[in-house]
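1. following is a predicted model, sequence given first.
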Amino acid sequence: MPSVALMKKLSALDPALRDALLAVMEEVASQKEPREESIPRAAFDELTNVVRRLSAAQELTAQTLQTLADAQARTEQCLSTLTERVDRLAQAQERTELRLNELAEAQSRTERHLQELAQAQSRTEQRLNELAQAQAQTEQRLTTLTERVDRLAEAQERTEKRLDELASAQIALQETVERLALGLGSVRDQVGGLSRTMAYALENEAYRYLPDFLKERHGIVVLERLVRTEIAGREVNFFGRIRKDGHEGHLVGECVLRLDDRMKLAQIQVTIDAVEETLGGPVIPVIVTHFAKKDVLEKARQRGILVVQSFEW
């Protein structure tokens, strides 16, 4: 039987090698007794040495395998580290590609903006050309205007000279006008007096002919002599009690030489309102005149004002 030390060494060998050695040892053991004298001691010792060398080679192989295992572990650790770095690099690559896409879009926007700026620049240059042309035209017009201003300045000098002459003539004319004004004032006084005389004459004539005319033409009976009076602070040229269609009232009249202004209708309306407020109605308004314009005459009829022209009686 092999010794305990030898069995420990055999257990450390490769299984195939260990099985081969055990088989040899069993074969030797089975033939030891019968052939004890025929197996030399040197051969047995040589076999033992072979076993020792194989054991040593096995230990070296085990150490080599352990070294390889350690190297494999380090390799796997390196591969793990490399894998992590590759993953980080892949993520960084993705971020880089995303950033590149963003930069590409930004570049596209920049190019569009540059194109817009180029177009705007083109429009600006065109506008500048137009302004330059306008400036040239303006300068030409200014040159023309300067020439015109020079001519106007010369004309102004002639005008001022003419104005001085006219001023002298104006002074002489003013003196003449003042003399004429003095004479015109006298004429106005005379005309005013003549107008009042004619108005009074027409008014006096109306006092004589108006009652019969009103009765014959309009069925208005004058119950009292017509008089000139003042009612509510207003002068009334013709005033008196009358009767028409069985109803009594008052006649209120004005005398004007020409009825050619609608404002005269408004004036008599104020007088009518004053009489109605003071004495009550009814009131028949009358205007006596030498001449009445058609439009004013029609307006008077619309307001119920009786217009009597002197040629009618």
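-> Looks like it arrived, so ask away.

2. from now on I want contacts and neighbour counts done on CA atoms only, so please keep to that.
-> OK.

3. return the distance of A90 relative to E84.
-> For A90, the distance to E84 equals 10 Å [C-alpha to C-alpha, to the nearest Å].

4. show me what contacts Y209?
-> W313 (C-alpha atoms under 8 Å, 6 or more residues apart in numbering).

5. hmm, who's touching stretch 247-256?
-> In contact with stretch 247-256 (C-alpha under 8 Å, 6+ apart) are residues 199, 202-203, 236-243, 268, 271-272, 281-290.

6. so R258: helix, strand or coil?
-> Following DSSP: H, G, I helix; E, B strand; the rest coil, R258 is assigned to strand.

7. skipping adjacent residues, who's closest to it in space?
-> Closest residue in space to R258, ignoring its immediate chain neighbours: F291 at 5.0 Å, by C-alpha to C-alpha, 6 or more residues apart in numbering.

8. still on that earlier bit, just the buried subset of the contacts of stretch 247-256, please.
-> Among those, those classed as buried by 16 or more other C-alpha atoms under 10 Å are 199, 202-203, 236-243, 268, 271-272, 282-290.

9. so of the residues you listed, which ones are in strands?
-> 236-243, 283-290 (DSSP state E).

10. which two of these have the greatest separation?
-> R243 and H290 (25.9 Å; C-alpha to C-alpha).

11. just the element for H250, please.
-> strand 247-259 (DSSP states H and E).

12. hmm, I typed the wrong one, I wanted Q140.
-> Q140 belongs to helix 41-218 when elements are defined using DSSP H and E.

13. which residues sit against the following helix or strand past that helix?
-> Sequence order places strand 220-222 as the next helix or strand after helix 41-218, per DSSP H and E. Outside strand 220-222, the residues within contact range by C-alpha under 8 Å, 6+ apart are P211, L214, K215, G240, R241, I242, R243, K244, D245.

14. next up, a structure to set beside the first:
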Amino acid sequence: MQITGEVYKTIVKIVDERMKGIRVTREDFNDLKAIVKDLAKAQEKAEERLARLEDAVAELAEAQRRTEEKVEELAEAQKRTEEKVEELAEAQKRTEEKVEELAEAQRRTEQELMSLTKTVKNLQKEVGGISHTIGYTLENAAYKALPHLLKEEYNIELERKPVRQYLTNALGREEEVNIYGLARKGKEKVVVIGESKSHLSRRHVDAFLKKVKRLDPMFSKGKKFLLMITHQSKPKVLNYAKEKGIRVYFSYDFD
């Protein structure tokens, strides 16, 4: 069949139209490829971000693990601290019990000490009483024997038997004089002053001399004759008393 010019034109037109459609489809395909490429890049970036996120999550997980370990260590330390506090509380309890025991022992000791102090005071009173009794016995023997002894040894005549006397000293206070008597030696007035000690010591001699000095205003009536009487004394004390002008008599001198 012969193609006429009109048919040819129509065919060419149809082909051209088809070719145009094909070009449009390729452009769309190229656009699609570009979009796919962009999507691939975006996917790659997303995967990179995801990888970084996974690393961060791993680091967080490791940090969490270390935190949990630290918390476990702290919990263990807290447990040990609580145990130590419990031990300290128990030790404190034992200490308080021991202090209470010591306080009770101290209380008993104080009671015993008070009882002992009372006993010692009673003993002191008893010893003091015995000492006074011994002293009075010694003095009473002296009162009887001294008139004869003084007359025989020193030609001193007592006006009457010596006595125990309280005299007022220079300070206006009364002091006890164990042996006191007025006497004469020829025409001279003599005041006999004596002290008794069961065991005469140097300290007793000095105390007696101080007493005599305090009582000096009372002895203006005559010359002083000082004597001390005792059961026993050391030779050096006797020599010291003699140097001070004191005549010492022993209890056996009164027999």
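-> Arrived safely, thanks for sending. Keep in mind the model is a prediction, meaning the values are calculated, not measured.

15. picking that back up, what's the counterpart of the residue nearest to R258 of structure 1 in structure 2?
-> Alignment note (TM-score structural alignment): F291 of structure 1 maps to Q232 of structure 2.

16. wait, that match touches L238, no?
-> No - at 9.9 Å, Q232 of structure 2 does not count as touching L238 under the criterion of C-alpha atoms under 8 Å.

17. more crowded one of these two?
-> Neighbour tally, Q232 of structure 2 and L238, criterion other C-alpha atoms under 10 Å: the higher count belongs to L238, 20 against 16.

18. who's in contact with that one?
-> V248.

19. ok so, going back, how close does the match of F291 of structure 1 get to E83 of structure 2?
-> In terms of C-alpha to C-alpha, Q232 of structure 2 sits 75 Å off from E83 of structure 2.

20. with G128 of structure 2 instead?
-> 65 Å.

21. ok, now A142 of structure 2?
-> In terms of C-alpha to C-alpha, A142 of structure 2 sits 85 Å off from E83 of structure 2.

22. these two: who's more crowded?
-> Per other C-alpha under 10 Å, whichever of A142 of structure 2 and E83 has more neighbours is A142, with 25 against 12.

23. could you report the neighbour count for the nearest residue to that one once chain neighbours are set aside?
-> In this structure, A142 of structure 2 finds its nearest non-sequential neighbour in F254, 6.4 Å apart by C-alpha to C-alpha, 6+ apart. Look at F254 of structure 2: counted by other C-alpha under 10 Å, it has 15 neighbours.

24. what's the match for K185 of structure 2 in structure 1?
-> Using TM-score structural alignment, K185 of structure 2 pairs with K244 in structure 1.

25. next, the contact list for its match, please.
-> Shown in contact with K244 of structure 1 (C-alpha under 8 Å, 6+ apart): G219, I220, V221.

26. let's see that with 10 Å instead.
-> K215, H218, G219, I220, V221, V222, I284 (C-alpha atoms under 10 Å, 6 or more residues apart in numbering).

27. how near is it to E312 of structure 1?
-> In terms of C-alpha to C-alpha, K244 of structure 1 sits 21 Å off from E312 of structure 1.

28. give me the most central residue, structure 2.
-> V99 (13.7 Å; C-alpha atoms, centre = their mean).

29. which position in structure 2 pairs with V308 of structure 1?
-> By TM-score structural alignment, V308 of structure 1 lines up with Y249.

30. alignment lookup: L113 of structure 2 to structure 1.
-> Residue correspondence to structure 1 (TM-score structural alignment): L113 of structure 2 is matched to V177.

31. centre of the chain versus stretch 68-88 of structure 1, how much separation?
-> 70 Å (C-alpha atoms, centre = their mean, to the nearest Å).

32. hmm, who's touching that stretch?
-> With C-alpha under 10 Å, 6+ apart as the criterion, stretch 68-88 of structure 1 contacts A62, Q63, T64, L65, Q66, T67, L89, A90, Q91, A92, Q93, E94.

33. which residue range of structure 2 does it align onto?
-> The aligned range for stretch 68-88 of structure 1 in structure 2 is empty, by TM-score structural alignment.

34. one more: stretch 108-127 of structure 1?
-> Across structure 2, nothing matches stretch 108-127 of structure 1 (TM-score structural alignment).

35. could I get the buried residue list for that stretch?
-> Buried residues in stretch 108-127 of structure 1 (16+ other C-alpha under 10 Å): none.

36. and stretch 57-66 of structure 2, by the same measure?
-> Result for stretch 57-66 of structure 2 [16+ other C-alpha under 10 Å]: no buried residues.

37. now it: how far from the chain's centre is it?
-> On C-alpha atoms, centre = their mean, the centre of stretch 57-66 of structure 2 falls 57 Å from the chain's centre.

38. next one: stretch 49-64 of structure 1
-> Distance, centroid of stretch 49-64 of structure 1 to centroid of chain: 101 Å (C-alpha atoms, centre = their mean).

39. for that stretch, which outside residues touch it?
-> So stretch 49-64 of structure 1 is contacted by 6, 9-14, 17-18, 21, 43-48, 65-70 (C-alpha under 10 Å, 6+ apart).

40. ok so, going back, tell me the SS of the match of V308 of structure 1?
-> Recorded secondary structure, Y249 of structure 2: strand (three-state DSSP).

41. and if you look at D261 of structure 1?
-> Applying three-state DSSP: D261 of structure 1 is coil.

42. mind listing what it touches?
-> A292, K293, D295, V296, L297.

43. so who does the nearest residue to the first one once chain neighbours are set aside touch?
-> Once flanking residues are discounted, A292 of structure 1 sits nearest to L259: 4.4 Å by C-alpha to C-alpha, 6+ apart. The neighbours of L259 of structure 1, taking C-alpha under 10 Å, 6+ apart as the test, are 265, 287-294, 296-297, 300, 307, 309.

44. ok, the aligned residue in structure 2 for L259 of structure 1 to L215 of structure 2 distance?
-> Counting by TM-score structural alignment, L259 of structure 1 corresponds to L200 in structure 2. In this view, L200 of structure 2 and L215 of structure 2 are 21 Å apart by C-alpha to C-alpha.

45. ok, L114 of structure 1 - contacts?
-> L114 of structure 1 neighbours (C-alpha under 10 Å, 6+ apart): S108, A120.
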